[in-house]
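coordinates only, no sequence provided:
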């Protein structure tokens, strides 16, 4: 993670609606649709500026600010070593027409060495309740291919969260499932300085494929209360105090 690097800073503040002078104080609710549009425009333009810069760059969402975003795509490759600092709030548009693909909200594509830092105040609000009324077709596909590797989750506070730590390569929603012959290879994943409480009975789930077991999973100073660990077909290494324990079967 590169959160300590800061040679220059690109702030969304430089592109927000106040700079355009389009909205008067107190008009937030009435103008929400327009604000969503211009906040999305601001975010994408700030991203382009940060991405095209050289060296280490921070893209800042300031504390105390809320940015309503429609579906956006943030493309690489970038010249810079980029850190997205979400110290304020990113809130998803609740209009279905703002999504060409309703399964995607904020997409990062074609990037290497991207870090996301939420600090102590950052919030990403997908406004999920808007979509709960829309039924989803059951996805019965199993398996997959490819690799997910060199991933770090760190400095996260969990407050009554369902499935705080979970890797599930072997998902099955039937009473009997055949053993999958393919899976995404998960390797070198670090969970560091993760604490808080679990809303589910299982706080740590590493449900990995027998044919493609998870490799080099590191639990480093993990303390999640209210649930137990359930791990299978996973190469797990503990560092420091880890609770609950999750010994692979």
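That came in fine, so what should we check first? Keep in mind the model is a prediction, meaning the values are calculated, not measured.

contacts and neighbour counts: CA atoms only from here.
Will do.

where is the longest helix in the protein?
Ordering each helix of the chain by length in residues (DSSP state H) puts helix 32-52 first.

any idea how far residue 129 is from residue 102?
For residue 129, the distance to residue 102 equals 14 Å [CA to CA, to the nearest Å].

A further structure is provided below for comparison with the first:
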């Protein structure tokens, strides 16, 4: 407010936000703080840039920040982003305020659901981006109705997310909760995420990620992928997902790779998961292609190995509760399944397991057995 906001949710407050940010970023104070008080602020697309003189900056959101509710506000601008922090180290975004993306205008022209529109859009703004950052965090913040992904973490190292709430409708297109790309050494904990896409999605060039105590639903589950689109080389490893609950989601624990991809996904653990009426509680799809259902066998594929599924129970809303659809050319190997009990969400119905080119061991798994025990030939 000291930098000129009207704080009534109608007049553009963007310049006041930038002035406050620039003052903090250039401050001689070691740990400056930007405070957004308990009022409503209308903010057009902006980017908070670093590097900063301060070694640590706290960005405290106590009020509500709202986006323009019409896509035309992005004309001539980068339509992939609304709010972004770029090249800022030691940043802590916190506070119990709300970031409201007002995404309905974008959803109503999305090609995913409105392909008949002459100017439908495939790209819409991410509510909040963290780009090229180190030693930063996001905590205690609420996100609602982002036009597309709610939070993107890209090119970051040593990043923590804790106690975040994300909400958007089940049918909102591509509204991932948190997406991670080209980042390492992350923790995402104690959060509740409901969206129209993945609650948390892990993209390419990601390692050392700990995800725990997550409530997911609605949405598409917690996913590694999709990976390898366009035949790219994939490097994803050391992913640990534990103590998560999935309610009414499309997927639970998912790994999805394109047939034409290369590289690897390895050293992944899913454990202590609860599924409540989930369509695909445990799923690997190593044969992803477009159009769906027309995939032919290829010699390429992202190698998936050393994946553990442990201590899982709950219900599946479809017949196939465990579905490991791996590549014949590059089979899944080192799969370990232990203490899994899945039943049908529908009284009197049975569930089954389906495994193709998936090799490993299983103990106390129902439905099962499913995995092949012989070792695959390595190309």
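Looks like it arrived, so ask away. Just so you know, these numbers come straight off a predicted model, no measurement behind them.

where exactly do the helices run in the second structure?
Here the second structure has its helices, by DSSP H, at 14-25, 104-107.

alignment lookup: residue 126 of the first structure to the second structure.
The alignment partner of residue 126 of the first structure in the second structure, by TM-score structural alignment, is residue 101.

just residue 187 of the first structure next, same as before
By TM-score structural alignment, residue 187 of the first structure lines up with residue 207 in the second structure.

look up how far residue 155 of the second structure lies from its match.
12 Å.

anything in contact with each of the two?
By CA atoms under 8 Å, 6 or more residues apart in numbering, residue 207 of the second structure and residue 155 have these common neighbours: residue 183.

neighbour count winner among those two?
residue 207 (23 against 19; other CA atoms under 10 Å).

contacting residues for the more buried one?
183-185, 236-239 are the contacts of residue 207 of the second structure under CA under 8 Å, 6+ apart.

quick one: which of the residues you listed sit in strands?
184-185, 236-239 (DSSP state E).

in a markdown table, list the contacts of residue 207 of the second structure along with distance to residue 138 of the second structure and neighbour count.
Formatted as a markdown table, the contacts of residue 207 of the second structure follow (distance: CA to CA, whole Å; neighbours: other CA atoms under 10 Å):
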| residue | distance to residue 138 of the second structure | neighbour count |
| --- | --- | --- |
| 183 | 15 | 25 |
| 184 | 16 | 22 |
| 185 | 14 | 18 |
| 236 | 23 | 26 |
| 237 | 23 | 21 |
| 238 | 22 | 18 |
| 239 | 20 | 22 |
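
mind putting these in TSV, distance to residue 361 of the second structure included?
TSV is the format used below for these (distance: CA to CA, whole Å):
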residue	distance to residue 361 of the second structure
183	31
184	29
185	29
236	22
237	20
238	20
239	20
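
run a quick neighbour tally on residue 30 of the second structure.
The criterion is other CA under 10 Å. On that basis, residue 30 of the second structure has 12 neighbouring residues.

so what's it closest to, chain neighbours aside?
Excluding the flanking residues, the one nearest residue 30 of the second structure by CA to CA, 6 or more residues apart in numbering is residue 54, at 5.1 Å.

gap between the one you found and residue 161 of the second structure?
Separation of residue 54 of the second structure from residue 161 of the second structure (CA to CA): 22 Å.

equivalent analysis for residue 44 of the second structure, please.
Counting by CA to CA, the separation of residue 44 of the second structure from residue 161 of the second structure is 25 Å.

residue 204 of the second structure too?
Computed with CA to CA, the distance linking residue 204 of the second structure and residue 161 of the second structure is 19 Å.
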